[in-house]
Every structure is written in structure tokens, then in C-alpha cells.
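1. Here is my input; please provide its structure:
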Amino acid sequence: MNAPFKDILTHTEAGVMTITLNRLERKNAITSAMYGAMADALAAAQTDAAIRVVVLQGHETIFSAGNDIGDFLNKPPAGMDSPVFRFLHGIAAFSKPLLAAVCGPAVGVGTTMLLHCDLVYAGDNAAFSMPFVNLGLCPEAASSLLVPQMMGYHRAAEALLLGEPFMAEAALEVGLVNRVVSPTEASNLAQSVARKLAAKPITSLVETKRLMKKGQQQLVAQQMAEEGASFGRMLQEPAAKEAFGAFMEKRKPDFSKS
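-> All right, here's what the predicted structure looks like:
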């Protein structure tokens, strides 16, 4: 099946739903409408017994440039039922196997959404970054909890405080991705593994995932809520306004007064 919304495509075959970011002309920058479409697709996959596995992917040249800044400023998240939070809670609570194929830049939420995937396959051109501080903001998607758990505190501090990109091999080393392949192979590998999973007993997959995540599900939800409150407050503060203004005006931000 294909969604009527062209920026997010969904296709289901042999028990595998593939959700594709399809806004190449804007580097797959994610709008509120795109978050809503992905949240809806995940909700449908959760309740449809015929769907056993979900794969998230972009293009072999770009996964996602993160939030669409213009759309984000025009329609900032208004509460926990906003499309972005519906999507983040959807991936965090998704009970079936969730895979990702990531090539090219994966900025902000393009990286943090991967923390909620069970298996991630990266092209060797993948570049991950979480530049929230550089935008006068704080982390989201429970990344302030999950990144230190995954990478250790000092590497997490480097990734989250500096916000600089790290490449696929570094992501492999810290456990963010499972394998690094050529960009033309990443999607095929994710699909191959997804089909392998779809052939296994779904009750066993779901229960194994539940048991692995059981200890931190409540913590993740709490962290998302706290991050969301801080994020919303910081969005209105001088540092974020300067960062976004500089971005829109294509100049270097000046944080000397914030």
C-alpha cells in the first residue's frame, strides 16, 4: 500500500512495512505533517496482525536533515499530542521489530529516532549528529538518557555538547549501528533482515523485545516528558531565537548575550 502523502511513503509486502522519507528536494527535512504520517503508519503497523516488522529508510544520499526549521518555527509542537511527540512515543513504544537503513546525513531526530530501533544498518557515507545545543535547545527523544547508556558519558558528552557529526564507523564502534555497508546495499540488507524476522514467530519476537526494554520503558517516557518541557521552554528563549534567526539568515550565530 502507498500513503497518499508524497513526503512519506509506506509500502507493505510479505509482513514488512517500509516507511520511506521522500522529500529529497529538502534533504528529507521533517515537517509536522510528515511526523503525523509516520506516527499514523506506526500505529497502523502496531495493530495490523499482517505487519510483523517495520523498516525506516531515507535515500542512499540522505537519511534526514532533521526538523524542517521553517515548518518547525511556524508550527512548534503544542503539547504531547502534537505530531512529533506522537511519532517519538510511537517508536519508543512500538512492540514489533523496528529496523532502519541510514545513508548520508542523519541530523537531530534523524539520529535520535535510531535509538529506538532494534537494528540499524548504515551506509559508509552515513554522518550522525545531534546539534541541539548549537540551536540553543536540549536533546529530545530520550537521547539524554539513551546516548550516555549506549556510548558512555564522555562520548555522549562529546556528541551532545559539541553536536559535531560522527561517521558510520564511529557509530558502529559505540553500538548505534549493527553493520556498515555501501550506500547501495543498506536498504537491501535491512529488507533482507526484516524478511528473516518476519518469518519468525511474532509472539516470541514481541515478548523478547518487551523483556529487553522492560527495565527502561518508564524511564524513557519520563525523560521524553522532561526533555519536551525543557525543549518547549528553551524554544522561546534568546539563544534559540538567535540560532534560528542566524540559520534562516545564513549567518553565524552570536551567543555572547545568551
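2. use CA for all of it now, contacts and neighbours both
-> Fine.
3. Can you show me the helices along the stretch 1-150 of the chain?
-> 32-47, 69-74, 83-93, 109-112, 143-151 (DSSP state H, counting those that start in this stretch).
4. what's the answer for the stretch 151-258 of the chain, then?
-> Using DSSP H, counting those that start in this stretch, helices in the stretch 151-258 of the chain cover 153-157, 168-174, 183-198, 202-213, 217-235, 238-249.
5. Now do the fourth one against helix 183-198, angle only.
-> In this structure, helix 202-213 runs at an angle of 110 degrees to helix 183-198, with axes from the mean of the first three to the mean of the last three C-alpha atoms, to 10 degrees as the basis.
6. Tell me which residues of helix 202-213 come out buried.
-> Neighbour counts using 16 or more other C-alpha atoms under 10 Å place 202, 205, 206, 209, 210, 213 of helix 202-213 among the buried residues.
7. Could you also give me the structure for this next sequence, so I can compare it with the first?
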Amino acid sequence: MTEHVKVAIEAGVMTITLARPEKKNALNNAMYGVLADSLEQAEADPAVRVVVFQADGDAFTAGNDLADFTAQATGAFSGERHVGRFLKALANATRPLVAAVHGQAVGVGTTMLLHCDLVFTSPDARLTTPFVNLALVPEAASSWLLPARIGHARAYAMFALGEAVDGTTAAAWGLSNAVVPLDELRARARASADQLAKRPLGALTTTKRLMRDAEKIAALMDTEGALFAERLQTAEAREAFMAFAERRPADFSKVA
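-> The predicted structure follows:
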């Protein structure tokens, strides 16, 4: 468990709050464990009808904690990696998922939104998927889901160039349902969750199953995950993480 993820259940709604604001809610292994446990609990608990993701501080999440990535790249990490459990829980979720997104939403902070059923972004939201910048590849089945949602050209620019999408553009492109003033963001997400909690759960579950190919999504996650793990061991990745730690631009020209 970790104090960096807060979970509350009220009136059929499980609210999951990322609470590591001093690190821009960067997700470490312990946080992924709580996220996975919570989604698994939501599936098993008939009292939970909807799940809401939100975050404290000025960012939704800065993505994966790069200290964890570095540990994996250098072989210093041991134990179970919970990110895979979290991603599979997203793929297989039958409960409606709602997200309130503000500030930075980096990497998994954006790709997880592709698994949410309702997403609300504030104007200051900045959605980025800079995997190539770190010599990595897309994850969370985003290599299929993102271009399917916004088109190949836009998705490629987000993946390969790390281009950011603001909250207003996210709504225009269909990455979110609406752009909402920051001071109204949580209330809007909660109001939508409350509406969903009053709907017949069986009908919601069946509708979601019809709209998503969970088996294909989970299989693609496995493929991406294997390639992601391979990329973490490359000289390109070592250069990317070293450059980040040394606060300098990465130089991939010297990497064979």
C-alpha cells in the first residue's frame, strides 16, 4: 500500500485520487499496485458501480516514475511489477471509468484515458505520449487505440515528436468529452459518475463490452509490453535516462 493513492467509495462511486503532488503524481510501482488492486476490487464489489480517476496538485500525472525505469534498465529492480496488472485491469474493466484531467498527463497519464468511458479535461491539461523521446514504444494498447481515436497523423506526432495536446484540443479531437474550467472539473466528473451509478449496471456493462474488444486490447498490451521491456535494455534507453538525470539533451547519434 502507499499513501500516494487515496481510494474512497461513496454512493456507488469509487474515487481514486493520485496524491503525490510533490512529484507531479509520477507513478511508482507501489502506486501501480494500489491502482490495480482498486480496479480489481471495483470489479468484485457489487457496491461499486463507477470508478473516477482524479489527482491532487497541479498535474494529473507526470507518467511513470523515471527512477523506476532506471532501476529496470540497470537491473536494480526486483519483485513484481504492478504496471502490467494495472493496464490489464483497465483492459478488462466492466465498470464505467471516468477521469478528471488537469495539468500534465504524461505517458500512461494519457494512454489510460483511452480506456475511460468519460473524460473531462481542464484548459490547462497537457496530454503527451513522449515514448520515443525516451527510446521506448507506446503502451496500454495505445499503438492501436490512439490512432483509431484521432487518426494516424496526429497519433504519430504525439508518439514520435512528443507533441502536447491541450485540454481544449483534446475535447475537439475526441480524447475527452468536454473541456471544463479547473474549479469545476471534479464536480463535473463526479456528477457524471453519479448519473452513471443510477443507470442499470447490466446494461452499462453489456454496452461497454459491445464497444470494446477487451481480448484484442489485452493481447496488444502483451506485445507492447514485451517490446517496451526490450527497449528498456537498449543503449538508446540508457542514453535517454542518463541525459534526463544529467539535465541535458539526449544524443542518440553516438548510439549504434
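8. before we move on, the earlier item: just say which of the helices of the stretch 1-150 of the first structure is most tucked in.
-> Mean neighbour count (mean count of other C-alpha atoms under 10 Å) peaks for helix 109-112 among those, with a mean of 24.
9. The counterpart of residue 254 of the second structure in the first structure: neighbouring residues, count only.
-> For residue 254 of the second structure, the aligned residue in the first structure is residue 257 (criterion: TM-score structural alignment). Residues lying near residue 257 of the first structure (other C-alpha atoms under 10 Å) number 7.
10. and residue 257 of the first structure, how far is that from residue 139 of the first structure?
-> As for residue 257 of the first structure, its distance to residue 139 of the first structure is 22 Å (criterion: C-alpha to C-alpha, to the nearest Å).
11. Out of the helices of the stretch 1-150 of the first structure, which gets nearest to residue 198 of the first structure?
-> With respect to residue 198 of the first structure, and counting by C-alpha to C-alpha, the nearest of the helices of the stretch 1-150 of the first structure is helix 32-47 at 12.9 Å.
12. List the residues that contact the residue nearest the centre of the first structure.
-> The first structure has residue 113 as the residue nearest its centroid, 2.1 Å off, counting by C-alpha atoms, centre = their mean. For residue 113 of the first structure, the contacting residues are 88, 91, 141, by C-alpha atoms under 8 Å, 6 or more residues apart in numbering.
13. Please tell me how far the residue nearest to residue 110 of the second structure when sequence neighbours are not counted sits from residue 39 of the second structure.
-> Nearest residue to residue 110 of the second structure in three dimensions, chain neighbours excluded: residue 127, at 5.7 Å (C-alpha to C-alpha, 6 or more residues apart in numbering). Using C-alpha to C-alpha, residue 127 of the second structure is found at 23 Å from residue 39 of the second structure.
14. How about residue 74 of the second structure?
-> Using C-alpha to C-alpha, residue 74 of the second structure is found at 30 Å from residue 39 of the second structure.
15. now do residue 164 of the second structure
-> Distance from residue 164 of the second structure to residue 39 of the second structure, by C-alpha to C-alpha: 28 Å.
16. Verify the contact between residue 83 of the second structure and residue 32 for me.
-> Yes. Using C-alpha atoms under 8 Å, residue 83 of the second structure is in contact with residue 32, at 5.3 Å.
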